[in-house]
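Peer 1: What follows is a protein structure lacking sequence information:
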């Protein structure tokens, strides 16, 4: 992990501001989505990359009840359920 030397305080709503230099370096734009992870006593921010909830694939995604599922997973689930899917 690389130390940036930047220290920020939380505001009254628990927010922090990422410095402009850091946003430029990481090519972050206003309204970009970030995922938040916790590892022991560390908070890790990572650019959000939607992926299949079953396999982690990030191609051919379909939104199902707020979750991302790849078409490949849907085919496999249909097979498990004994359903036959006709390809387009």
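Peer 2: That came through, no problem. Just so we're clear, the structure is a prediction, and the values are computed from it rather than from any experiment.
Peer 1: rest of the way, CA atoms for contacts and neighbours
Peer 2: Noted.
Peer 1: Could you say which helix or strand holds the residue lying closest to residue 37 once chain neighbours are set aside?
Peer 2: Closest residue to residue 37 in three dimensions, ignoring its sequence neighbours and counting by Cα to Cα, 6 or more residues apart in numbering: residue 44, at 5.0 Å. Assignment of secondary structure by DSSP states H and E places residue 44 within strand 42-47.
Peer 1: For that strand, give me every contacting residue.
Peer 2: For strand 42-47, the surrounding residues in contact (Cα atoms under 8 Å, 6 or more residues apart in numbering) are 32, 33, 34, 35, 36, 37, 38.
Peer 1: Comparison target, given below:
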């Protein structure tokens, strides 16, 4: 485990503030969910990613599909991926 050198106090409601530099570096945005794990005496925070979330957009929809290699794509994510892989005139 790598130390960031950042120390924060817990407030009276049990909250801590994650510094902006850390949030940006880990792509944690306002209203993102964090999953909490405990290992021995360590608390581990990890950005929550639902098991059926699209790898491209992060969307969770009933239309998400699992492809070979367990790649999950939403319809929007599949369209974005196709646009990136195919020349401009073949996706229309």
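Peer 2: That came in fine, so what should we check first? Everything quoted here is computed from the prediction, not taken from an experiment.
Peer 1: what's the TM-score for these two chains?
Peer 2: The TM-score (TM-score structural alignment, normalised by the length of structure 1) is 0.58; 59 aligned residues with a Cα RMSD of 2.3 Å.
Peer 1: Filter the contacts of strand 42-47 of structure 1 down to the buried ones.
Peer 2: When burial is judged by neighbour count using 16 or more other Cα atoms under 10 Å, no member of the contacts of strand 42-47 of structure 1 is buried.
Peer 1: Serialize these to TSV and add fields for secondary structure.
Peer 2: Formatted as TSV, the contacts of strand 42-47 of structure 1 follow (DSSP: H, G, I helix; E, B strand; the rest coil):
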residue	secondary structure
32	coil
33	coil
34	strand
35	strand
36	strand
37	strand
38	strand
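Peer 1: what's the mean distance for the strand holding residue 44 of structure 1 versus structure 2?
Peer 2: Compared with structure 2 after fitting, strand 42-47 of structure 1 has a mean deviation of 0.3 Å; criterion: mean Cα distance after the TM-score superposition for structure 1.
Peer 1: And the helix or strand following that strand, how far out from the chain middle?
Peer 2: For strand 42-47 of structure 1, the following helix or strand on the C-terminal side (DSSP H and E) is strand 61-64. Averaging C-alpha coordinates over strand 61-64 of structure 1 and over its chain gives two centres that are 14 Å apart (Cα atoms, centre = their mean, to the nearest Å).
Peer 1: The very next helix or strand once past strand 61-64 of structure 1 packs against which elements?
Peer 2: The element immediately downstream of strand 61-64 of structure 1 (helix or strand, assigned by DSSP H and E) is strand 67-70. The contact analysis (3 or more Cα pairs under 8 Å, 6 or more residues apart in numbering; DSSP states H and E) places strand 67-70 of structure 1 against strand 61-64.
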